[in-house]
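Enquirer: After the sequence you'll find the predicted model.
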Amino acid sequence: MQKESFIFFKVNAPLKQLIFVVLLLFCTTIYVSPPIALVLGLIVANLFGHPFLELNHKATNYLLQFSVVGLGFGMNVHSAVSAGKEGFVFTIISIVSTLVLGTCLGKWFKTDKKTSHLISCGTAICGGSAIAAIAPIIKSNEKQTSIALGVIFILNSVALFLFPAVGHWLDLTQKEFGLWCAIAIHDTSSVVGAASKFGPEALQIATTVKLARALWIIPVALITAFIFKNKSGKIKIPYFIGLFVLAMIANTYLPKMEIVGALLVSIAKIGLTITLFLIGAGLNSTILKTVGLKPLLQGVLLWIFIATATLLAIIYLE
């Protein structure tokens, strides 16, 4: 979707591919955490270029889905249901308020209407997945979609480092942090990455609440189709969430799954680390320049709103 960006070191294709593959394999080791993998991806993209850029989006999408399903084998249904109930009210209020505020900010900044709506949906629900689902419905062009994705991915990258640091600084509990990052961080990859860095309980709560939140793509997509008067727009339903639920059920009710489940969770965590490496590798200088000030400012203000409001609600109302 994006053109190759300006790179600092011109190297031939085989060497570029070798550097990329070596770093990717390095991300499968215990020495690389999800945030570090993201940084490595950013470095390789902007120093040498991404040799497989045209495959990056699909690889990231499928690998993330596989990783999320794999994490389900380490979770318990009863705990997940409890976490989902607690996050339900926060989810509804945050989605509605973010979409309304996003629309107002878009008009204030005079941001392109479709770009503004994509940024708002990406912030309100589940980042890149929401944008991918909404873009065909509003018939956005490549530039509008790229700008929205760029805004979301930039802020996701910041969140991956910022949220765990703030969580420890405020001495949040595992439960509080899990709820906070599930609602306030856009993309599932960064939610899982930040929560896994904070702790196992935070990871379980964050993953469950975030995936339940992702289902809101469906009603938001239907409303979007009505607003943009598109009766033929197809809605992309995140079917992998069903597999995640099945994985949790198997882990909870099938005792023999314990050993296999632990292995699958370990593989899933490696998959998540590679996913974040690929996300970083897709954030080249071309995307950063394409975003522009107004859309980025809209995304930042929306993000500050949802992050601050959610954090205050969790601390004082829970």
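Expert: Yep, that arrived.
Enquirer: C-alpha from now on. contacts and neighbour counts both.
Expert: Noted.
Enquirer: Not counting sequence-adjacent ones, nearest residue to the residue nearest the centre of the chain?
Expert: The residue lying closest to the centre of the chain (C-alpha atoms, centre = their mean) is residue 187, at 1.3 Å. Spatially, and ignoring its direct neighbours in sequence, residue 187 is nearest to residue 127 (4.3 Å; C-alpha to C-alpha, 6 or more residues apart in numbering).
Enquirer: So what touches stretch 57-64?
Expert: Outside stretch 57-64, the residues that touch it by C-alpha atoms under 8 Å, 6 or more residues apart in numbering are 189, 271-272, 275, 278-279, 282.
Enquirer: try 10 Å
Expert: Identification of contacts with stretch 57-64 by C-alpha atoms under 10 Å, 6 or more residues apart in numbering yields 1, 52-53, 66, 69-70, 128-129, 188-189, 240, 268, 271-279, 282.
Enquirer: From those, list the buried ones, please.
Expert: Buried by 16 or more other C-alpha atoms under 10 Å: 53, 66, 69-70, 128-129, 188-189, 240, 268, 271-279, 282, out of these.
Enquirer: who touches residue 47 in this structure?
Expert: Taking C-alpha under 10 Å, 6+ apart, one finds 5-11, 41, 284 in contact with residue 47.
Enquirer: Could you measure from it over to residue 304?
Expert: Between residue 47 and residue 304 the distance is 31 Å, computed by C-alpha to C-alpha, to the nearest Å.
Enquirer: same thing with residue 171?
Expert: Counting by C-alpha to C-alpha, the gap from residue 171 to residue 304 is 20 Å.
Enquirer: here's the one I want to compare it with:
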Amino acid sequence: MAHPTLLPPTAPAPASPADTTGIFRHFHTPHLVLGHPITGRQVVFGLLLVFCLTPWASPPVALALGLLLAQTLGNPFARQTKMATAKLLQYSVVGLGFGMNAHAAVQAGREGILFTVASIFGTLVLGYFAGRWLGLGRHVTHLISCGTAICGGSAIAAVGPVIKAKDEEMSVALGTVFVLNAIALFAFPPIGHALAMTQQQFGLWCAIAIHDTSSVVGAAKVYGDQALQVATTIKLARALWIIPVSIGTALLFKQKGVKIKVPYFIFGFIVAMLLNTYVPALQPLGPIAVKLAKIGLTVTLFFIGAGLSAATLRTVGAKPYLLGVLLWGVISGVSLYVILHTI
């Protein structure tokens, strides 16, 4: 798997409050190394990235390191990591397909289909009324609802152009779901262990109640391999709902001539899973592909954390967070209750 080439940014990132005082100032001062200007924070970023490639870095640790970097020194490669995050996640998801059996995936998908349909439509309806109650704009409400109902940032990125959302509306919605994703990645595994959830139960709960695919896979990976397989399969099946929801959004908002963004990487995951199941000659390569995919996922979460600057968190405001927490709390609580009593 190719990793992004880290180049000095074309323009300096906006300074955070910590940049202007004390020791942090020195990390922004460039020094010539072999004829190239290098800053201390670029070195720190590189060291953290290398650590994320090692077996000692778990997804939650990688996310925490990214968040710590973003809140202190700032991300010196913000433009590059933003461009690399989506592709790296997609490649990682496809790689996970080489560790899965198609028959088991079909069984997991069959068990999760009713949960998926009910939770998506229930979240969208609740989001509509909760947004009106909070006095939020229609676009922001719909974006946060879609992000919570389907697959976080990917759903927001797909639905935003359909409703012709403004940049600030997209930023608010993305900021909301990314913060909740970070919380879920740390909170879900301990909750699962405290409730003695099985691998099947936890994987299903992750796929339904956590927004982004990256955090779903990260939390499930911490819990166990079976949970990872269940969560990945159901989450990707859930992500395909981006297509009908985008079409329905275009009709609801009376938008014509809009282009629907299709998550094609999901089909790559399906192909990888089928190859692993039906082509025995490729099966020895499966563990290698899965190992690289898990490393890619860990690096993805480090990049996501490094992109959550203090400025990003401040732009969201209280009401969007309240809507996001309300929807997330309902979908997490209801799905947890149903799963514990039916699975």
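Expert: Yes, it's here. These numbers come from a predicted model, not from an experiment.
Enquirer: And the TM-score between them?
Expert: After superposition, the two chains reach a TM-score (TM-score structural alignment, normalised by the length of the first structure) of 0.97; 316 aligned residues with a C-alpha RMSD of 1.0 Å.
Enquirer: just to revisit the earlier point, which ones among the contacts of residue 47 of the first structure map onto helices?
Expert: residue 41 (DSSP state H).
Enquirer: Tell me the one of the contacts of residue 47 of the first structure nearest residue 74 of the first structure?
Expert: residue 41 (27.4 Å; C-alpha to C-alpha).
Enquirer: you'd agree that closest one is up against residue 22?
Expert: No: counting by C-alpha atoms under 10 Å, residue 41 of the first structure does not reach residue 22; the two are 11.7 Å apart.
Enquirer: higher neighbour count, the two?
Expert: A count of neighbours by other C-alpha atoms under 10 Å puts residue 41 above the other of residue 41 of the first structure and residue 22, at 28 against 10.
Enquirer: Can you find the partner of the residue nearest to the centre of the first structure in the second structure?
Expert: Mapped onto the second structure by TM-score structural alignment, residue 187 of the first structure lines up with residue 212.
Enquirer: For that match, list the residues it contacts.
Expert: 147-148, 150-155, 177-178, 180-182, 206, 218, 235, 239 are the contacts of residue 212 of the second structure under C-alpha under 10 Å, 6+ apart.
Enquirer: Over to residue 152 of the second structure?
Expert: 143-146, 173-174, 176-178, 180-181, 210-215, 239.
Enquirer: go again using 7 Å as the cut-off
Expert: Shown in contact with residue 152 of the second structure (C-alpha atoms under 7 Å, 6 or more residues apart in numbering): 177, 211-212.
Enquirer: Check residue 321 of the second structure too.
Expert: Applying C-alpha under 7 Å, 6+ apart, we find residue 321 of the second structure in contact with residue 176.
Enquirer: Can you list the buried residues in the longest helix seen in the first structure?
Expert: Identified as the longest helix of the first structure according to DSSP H is helix 77-109. Neighbour counts over helix 77-109 of the first structure (16+ other C-alpha under 10 Å) mark 77, 80, 83-84, 87, 90-91, 94-95, 98-99, 101-103, 105-106 as buried.
Enquirer: residue ranges of the strands in the stretch 201-318 of the first structure, please?
Expert: Taking DSSP state E, counting those that start in this stretch, the stretch 201-318 of the first structure contains no strands at all.
Enquirer: Please enumerate the helices of it.
Expert: In the stretch 201-318 of the first structure, the helices defined using DSSP state H, counting those that start in this stretch lie at 217-227, 240-253, 257-281, 285-291, 293-317.
Enquirer: The third one vs the second structure - mean distance after superposition?
Expert: The reference is to helix 257-281 of the first structure. Comparison of helix 257-281 of the first structure with the second structure after fitting gives an average deviation of 0.6 Å (mean C-alpha distance after the TM-score superposition for the first structure).
Enquirer: what angle sits between that helix and helix 240-253?
Expert: 150 degrees (axes from the mean of the first three to the mean of the last three C-alpha atoms, to 10 degrees).
Enquirer: Over which residues of the second structure does helix 257-281 of the first structure lie when aligned?
Expert: The alignment of helix 257-281 of the first structure onto the second structure (TM-score structural alignment) covers residues 282-306.
Enquirer: neighbouring contacts of the matching stretch?
Expert: With C-alpha under 7 Å, 6+ apart as the test, stretch 282-306 of the second structure has contacts from 1, 49, 52-53, 58-59, 62-67, 69-70, 75, 81, 85, 88-89, 92-93, 95-96, 98-99, 214, 276.
Enquirer: Among those residues, the buried ones, what's the PyMOL command?
Expert: Paste this into PyMOL to select the buried members of the contacts of stretch 282-306 of the second structure, with burial taken from 16+ other C-alpha under 10 Å:
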select buried, resi 49+52+53+58+59+62+63+64+65+66+67+69+70+75+81+85+88+89+92+93+95+96+98+99+214+276
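Enquirer: Alright, calling it a day.
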